[in-house]
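Engineer: Need coordinates for the following:
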Amino acid sequence: MAWKTAILTASDKGSRGEREDTSAQVIRELVEEELGGEIIEVRIVPDEQDEIIAALIELTDYFKADLVLTTGGTDLAIRDVTPEATRRVIEREVPGLSEAMRSTVMQKNRAVMLFRGICGIRGRTLIVNLPGTPKGVHENLAAIMDQLPEALLMVTGQYRQ
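Structural biologist: From the prediction side, this is the model:
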């Protein structure tokens, strides 16, 4: 199954074209190669809660993505508001995915305890917050990749027991 996947980067510098979005490229590669997903939209917005919220709503409600992977805005800096924006658009949280990312990655990188990303469901879309670095994206997404197909089957109503 080719899961329709959208990528949303929250980055002030990236949105102004001052920084290349290498984390989104890592997401693209992992989704296409490991998940067999199809990238249907890629967005970069500044670290502004209202803009992140608007993009998440559009990617879920208009583009009908099965999976939205965000990168950036998940640390402790004052401008890092992706988890707060995500919490405002999701209907149900999926804490096990976030817990799995942190516990798996923490074995190699203790700094992941400062990662505040959350995961949740809006309608029939799974939203997963990832860190803003290529290494962080790779480590965290790899930690949950094996569970994403089953999770997506459940979220999209295609799961058969």
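Engineer: only C-alpha atoms for contact and neighbour calcs from this point on.
Structural biologist: Noted.
Engineer: now the most centrally placed residue in the chain, what's its secondary structure?
Structural biologist: Centroid-nearest residue in the chain: L69, 2.5 Å away (criterion: C-alpha atoms, centre = their mean). Following DSSP: H, G, I helix; E, B strand; the rest coil, the label given to L69 is strand.
Engineer: Can you give me the distance of it to E150?
Structural biologist: L69 sits 16 Å away from E150, going by C-alpha to C-alpha, to the nearest Å.
Engineer: List the residues that contact the residue lying farthest from the centre of the chain.
Structural biologist: In terms of distance from the mean C-alpha position of the chain, Q161 ranks first, at 26.8 Å (C-alpha atoms, centre = their mean). For Q161, no residue meets the contact criterion (C-alpha atoms under 8 Å, 6 or more residues apart in numbering).
Engineer: gap between the helix or strand hosting G96 and the chain center?
Structural biologist: In this assignment (DSSP states H and E), G96 forms part of helix 95-106. Here helix 95-106 is found 13 Å from its chain centre; the criterion is C-alpha atoms, centre = their mean, to the nearest Å.
Engineer: Likewise for stretch 111-122?
Structural biologist: On C-alpha atoms, centre = their mean, the centre of stretch 111-122 falls 9 Å from that of its chain.
Engineer: Next, the distance between the ends of it.
Structural biologist: Distance between the two ends of stretch 111-122: 29 Å, counting by C-alpha to C-alpha.
Engineer: Kindly report the same for stretch 84-93.
Structural biologist: Between the opening and closing residues of stretch 84-93 lies a distance of 12 Å (C-alpha to C-alpha).
Engineer: Name the residues of that stretch that are buried.
Structural biologist: When neighbours are counted by 16 or more other C-alpha atoms under 10 Å, the buried residues of stretch 84-93 are found to be E84, A85, T86, R87, V89, I90, E93.
Engineer: JSON lines please, covering the residues you listed and showing secondary structure.
Structural biologist: What follows is those, written out as JSON lines (three-state DSSP):
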{"residue": "E84", "secondary structure": "helix"}
{"residue": "A85", "secondary structure": "helix"}
{"residue": "T86", "secondary structure": "helix"}
{"residue": "R87", "secondary structure": "helix"}
{"residue": "V89", "secondary structure": "helix"}
{"residue": "I90", "secondary structure": "coil"}
{"residue": "E93", "secondary structure": "strand"}
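Engineer: Alongside the first, I'd like the structure of this one:
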Amino acid sequence: MEKAKIGVLTISDRASKGIYEDISGKAIIDYLNDVLITPFEVDYKVIPDELELIKETLIGMIDNKGCSLILTTGGTGPAKRDVTPEATEAVCEKMMPGFGELMRQVSLSQVPTAILSRQTAGIRKNCLIVNLPGKPQSIKLCLDAVMPAIPYCIDLIEGAYIDTDPNKIKSFRPKNK
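Structural biologist: All right, here's what the predicted structure looks like:
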């Protein structure tokens, strides 16, 4: 089986300048290593909150690197420099608002400011892009909520096959597919 390519993109002015370590992107990679049972390789990048650069990076990960899934972290709040959702929407052919709705719903059970999050998801070619929050504990909470639907979504858009360890996250795939 060919390895799935998964992009992990941290969008942070300070982390991209080395002012602090990118713990959020590493938390995503640790999560993937923990729950995925199919072979995959990660294309990992840390870039500043610059709209055009985010768009170029997402396009490159999909069109040049062949990623079937990209998980972003950072840039989803209401601050002026938070432009990750705008970049995601600009490069996608279809938006998948249910991902953001579910992530906000589970996050609201933990913190009232989750309503300020603008996380979204969308599809470009045969890649699903999911915008995650910036804190590692919030990343896990959100991924636990949406990961059951991600493998089947990627099947439907003809991306690489990925599957989860059913003892950790049970992927949903229809039985009569």
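Engineer: what's the TM-score for these two chains?
Structural biologist: TM-score for the superposed chains, counting by TM-score structural alignment, normalised by the length of structure 1: 0.93, backed by 161 aligned residues with a C-alpha RMSD of 1.8 Å.
Engineer: what stretch of structure 2 does the very next helix or strand once past the helix holding G96 of structure 1 fall on?
Structural biologist: Going down the chain from helix 95-106 of structure 1, the next helix or strand is strand 119-122, by DSSP H and E. Mapping strand 119-122 of structure 1 onto structure 2 (TM-score structural alignment) gives residues 121-124.
Engineer: Do a quick rundown of the strands in structure 2.
Structural biologist: Counting by DSSP state E, the segments of structure 2 that form strands are 4-11, 40-47, 69-73, 94-95, 121-124, 127-132.
Engineer: Using JSON lines, lay out the ones you listed together with distance to I59 of structure 2.
Structural biologist: Output for the strands of structure 2, formatted as JSON lines (distance: least, C-alpha to C-alpha, whole Å):
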{"stretch": "strand 4-11", "distance to I59 of structure 2": "11"}
{"stretch": "strand 40-47", "distance to I59 of structure 2": "13"}
{"stretch": "strand 69-73", "distance to I59 of structure 2": "11"}
{"stretch": "strand 94-95", "distance to I59 of structure 2": "14"}
{"stretch": "strand 121-124", "distance to I59 of structure 2": "8"}
{"stretch": "strand 127-132", "distance to I59 of structure 2": "10"}
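Engineer: if we compare these, which one ends up closest to D144 of structure 2?
Structural biologist: strand 127-132 (11.6 Å; C-alpha to C-alpha).
Engineer: post-alignment, that closest one versus structure 1, mean distance?
Structural biologist: Strand 127-132 of structure 2, aligned to structure 1 and superposed, deviates on average by 0.3 Å (mean C-alpha distance after the TM-score superposition for structure 1).
Engineer: which strands and helices sit next to that strand?
Structural biologist: strand 69-73, helix 84-91, strand 121-124, helix 150-156 (3 or more C-alpha pairs under 8 Å, 6 or more residues apart in numbering; DSSP states H and E).
Engineer: again, only this time at 6 Å
Structural biologist: When contacts are defined as 3 or more C-alpha pairs under 6 Å, 6 or more residues apart in numbering; DSSP states H and E, strand 127-132 of structure 2 packs onto strand 69-73, strand 121-124.
Engineer: any residues touching the first one, and which ones?
Structural biologist: Translated: strand 69-73 of structure 2. Residues outside strand 69-73 of structure 2 that contact it (C-alpha atoms under 6 Å, 6 or more residues apart in numbering): 6-10, 127-134.
Engineer: Which residue range of structure 1 does it align onto?
Structural biologist: Mapping strand 69-73 of structure 2 onto structure 1 (TM-score structural alignment) gives residues 67-71.
Engineer: what's the spacing between that stretch and its chain's center?
Structural biologist: Centroid separation for stretch 67-71 of structure 1 versus its chain: 3 Å, with C-alpha atoms, centre = their mean.
Engineer: go on, stretch 127-142 of structure 1?
Structural biologist: 7 Å.
Engineer: how much space is there between the nearest residue to K5 of structure 2 once chain neighbours are set aside and E93 of structure 2?
Structural biologist: Excluding the flanking residues, the one nearest K5 of structure 2 by C-alpha to C-alpha, 6 or more residues apart in numbering is C67, at 4.5 Å. C67 of structure 2 is 16 Å from E93 of structure 2, where distance means C-alpha to C-alpha.
Engineer: and if you look at M1 of structure 2?
Structural biologist: Applying C-alpha to C-alpha, the value for M1 of structure 2 to E93 of structure 2 is 28 Å.
Engineer: quick one: contacts for the residue nearest to K5 of structure 2?
Structural biologist: By C-alpha under 6 Å, 6+ apart, the contact list for C67 of structure 2 reads K5, I6, M61.
Engineer: Surely the first one and E41 touch.
Structural biologist: Right, K5 of structure 2. Yes: in this structure, K5 of structure 2 is within contact of E41 by C-alpha atoms under 6 Å, at 5.1 Å.
Engineer: Noted, bye for now.
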